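Chemist: next come a sequence and a model predicted from it.
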Amino acid sequence: MILPDLTRRTALTGSAAALVVPALSGPSVAGVRSAGHVEMLEPGAVSQLRGLSIIRHGYWASGSNGVLYQGGRGRSLAVVRPGGAESLDFRGLHAFDADHVLAMSAGPGTASQLWRTRDGGRTWAAEVTNSDPDGFWDALVFARDGRTGYILGDPTGEGFTLLITRDGGASWSRAPQGLIPA
């Protein structure tokens, strides 16, 4: 029987979450190995799972305390924390593939940030930071084309924040007034 996309996606997301959860239930202090400006945390790092993106033969997951996870068939779980992201709450995540990932943190003002890796998590760069001190980003999603993406944030004086990219996240612009209801 062929499952509809939504049912298949739900099943895959649940399965990947089941693989990640054991990494979150370890001791309260994790061992840390240094790898450039990225901390390679031992499995068991303290973080609350916030986001999940399924890729072919694996997944990326995101969490609190600036922690990101990569795992899948045939590879051991990698737990990383980009340098400078230690206090961020990564809630939104979009993995284009095993190497190319966007991770969105949520929080007031400049705590809402968008980070990118193109080398499987070995290096990360903060690419966009929320410039609205009253803003708070909530969600990141991409269309199936992999080029069109949206960041949705809480309403501020100008209404809901909706950032749009049409180039895979290389550039972002705020949606015009009136595109979404006040």
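Modeler: Arrived safely.

Chemist: C-alpha from now on. contacts and neighbour counts both.
Modeler: Noted.

Chemist: can you pull out the strands in the chain?
Modeler: Taking DSSP state E, the strands of the chain run over residues 32-35, 38-41, 49-55, 58-63, 68-72, 75-82, 90-95, 101-105, 113-117, 125-129, 137-142, 149-156, 159-165, 173-174.

Chemist: of the ones you listed, which is nearest residue 19?
Modeler: Residue 19 lies closest to strand 68-72 among the strands of the chain, at 8.2 Å (C-alpha to C-alpha).

Chemist: kindly calculate the angle that that closest one makes with strand 49-55.
Modeler: Angle, strand 68-72 to strand 49-55, by axes from the mean of the first three to the mean of the last three C-alpha atoms, to 10 degrees: 40 degrees.

Chemist: put this next to the first one:
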Amino acid sequence: MTRPNTRLLHIELIAFVLVLLTFFMVSTCKKGHEIAPIKSVKVETLLTDSISIRAITVMGNNLGFAGNKGYYGLYDDNKNTVRTNIIKYDSLTPNFRAVASTSDDFLMLSIQSPALLYKTGDQGSMELVYQEADEKVFYDSMTFWNDEEGIAMGDPTDGCLSIIITRDGGKSWSKVPCEKLPPVVDGEAAFAASDTNIAVNGAHTWITTGGKKSRVFYSADKGKKWEVFDTPLIQGKETTGGYSIDFYNDQLGFIIGGDYTDVNSNSKNKAITTDGGRSWSLISDDKGPGYQSCVQFVPRSEGKQLVSVGKTGIWVSNDTGKNWNKLTDDSFYTLRFLNDSTAYVGGNNILAKLYFK
């Protein structure tokens, strides 16, 4: 009788198992994780006070925020507590519409002249790291590409957008000269409505403008070179255009806005791109929400789910903006996701946490 070669059988068994594992992994990758549609939201109030909160940033599980009247603070998720403070500059009380964070620091930027940018100092206090005085100064939004490199943008002061950049973690900031930026059109600016005028993905950066002209400024190299693209959004008045922009990856992006003096109009206030922002198309026109101040892709949704907030309530799309459902009439200015089922929001006199189902 011929004895079986046990070593050969062992090798063949391993090979068979590897084939099965490979097949399983490929099948799983093709299917992806199942994405359940968002049908409802629960609102948990974290803070009520006589302040306007339009700028929030997720810091781990916690939330940094800033508002008007020099007001800023931190929500501690572990302790479920909110710590707040007020900052003044000489006799001025700054109003903040932009915040950002790195692994180590919290930063906040005020809107009007003098623009004041504060960063967490070595002793934990807020230290002034940049200021700019000009009668036209009005900063709208700020974010970071990574822990060292960040960007903030504001309205034009001299024929181009105001863009300042840091390459050292926010310790110092430099304004991009107008000769390195596309010129703006007369009446083109931005809205400090939700601190979401800027979207970043990797080295890619997009800035949405509004007013008499609503376009998208784009940089592929973290703000070194810029180009600009038109949008079909409503424009022509100081109150019209794109208010908020978000990208799911380096190709799929979404803008929402409208006219805040006509909050129920849902014509030409939503646009989508699938080519990295070079071309934009209206979507869900004359349907879904009217004016909204913030839109964000839901994490891990494969770009299918979007949530917007604004005066017309909290709205959700489960099909990349084609159709929308109102979840609640609650009004908020800005939103940031903690994960695919939880988000933070800021609004008029309120800071809250959202739980989606």
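Modeler: Yep, it's here. Predicted model, so just to flag it, every value in this text is computed and none were measured.

Chemist: TM-score them against each other, please.
Modeler: Aligned and superposed, the two chains score 0.68 in TM-score terms (TM-score structural alignment, normalised by the length of structure 1); 144 aligned residues with a C-alpha RMSD of 2.7 Å.

Chemist: please say which position in structure 1 residue 272 of structure 2 maps to.
Modeler: In structure 1, nothing lines up with residue 272 of structure 2, judged by TM-score structural alignment.

Chemist: how about the contacts made by residue 142 of structure 2?
Modeler: 98, 99, 100, 109, 150, 151, 152, 153, 195, 196, 198 (C-alpha atoms under 8 Å, 6 or more residues apart in numbering).

Chemist: one step back: relative to residue 1 of structure 1, which of the strands of structure 1 is closest?
Modeler: That would be strand 49-55 among the strands of structure 1, by C-alpha to C-alpha, at 21.5 Å.

Chemist: quick one: contacts of that closest one?
Modeler: 12-13, 16-17, 21, 24, 59-64, 90-98.

Chemist: so where is it in structure 2?
Modeler: Strand 49-55 of structure 1 corresponds to residues 53-59 in structure 2, going by TM-score structural alignment.

Chemist: with structure 1 overlaid, how far apart is that stretch on average?
Modeler: Following superposition, stretch 53-59 of structure 2 is found to deviate from structure 1 by 0.7 Å on average (mean C-alpha distance after the TM-score superposition for structure 1).

Chemist: what about that stretch, distance to the chain center?
Modeler: How far stretch 53-59 of structure 2 lies from its chain's middle: 10 Å, per C-alpha atoms, centre = their mean, to the nearest Å.

Chemist: ok, now stretch 53-72 of structure 1?
Modeler: Computed by C-alpha atoms, centre = their mean, the chain-centroid distance of stretch 53-72 of structure 1 equals 8 Å.

Chemist: tell me how far the ends of it are from each other?
Modeler: End-to-end distance for stretch 53-72 of structure 1, by C-alpha to C-alpha, to the nearest Å: 12 Å.

Chemist: stretch 127-138 of structure 1 too?
Modeler: 17 Å.

Chemist: count the neighbours of residue 313 of structure 2 for me.
Modeler: 19 (other C-alpha atoms under 10 Å).

Chemist: mark which of the contacts of residue 142 of structure 2 are buried, thanks.
Modeler: Buried members of those, counted by 16 or more other C-alpha atoms under 10 Å: 98, 99, 100, 109, 150, 151, 152, 153, 195, 196, 198.

Chemist: now do the contacts for the third one.
Modeler: By C-alpha under 8 Å, 6+ apart, the residues touching residue 100 of structure 2 are 56, 57, 106, 107, 108, 142, 143, 144.

Chemist: and residue 172 of structure 1, how many neighbours?
Modeler: Residue 172 of structure 1: 17 neighbours (other C-alpha under 10 Å).

Chemist: now it: closest residue in space that isn't a chain neighbour?
Modeler: Nearest residue to residue 172 of structure 1, sequence neighbours excluded (C-alpha to C-alpha, 6 or more residues apart in numbering): residue 165, at 4.7 Å.

Chemist: and residue 149 of structure 1, by the same measure?
Modeler: Leaving aside its chain neighbours, residue 149 of structure 1 sits nearest to residue 142 (4.0 Å; criterion: C-alpha to C-alpha, 6+ apart).

Chemist: can you pull the contacts of the one you found?
Modeler: Residue 142 of structure 1 touches 94, 148, 149, 150, counting by C-alpha under 8 Å, 6+ apart.

Chemist: among the residues you listed, which one lies nearest to residue 109 of structure 1?
Modeler: Once C-alpha to C-alpha is applied, the member of the contacts of residue 142 of structure 1 that ends up nearest residue 109 of structure 1 is residue 150, at 17.8 Å.

Chemist: right, I'll call it a day here.
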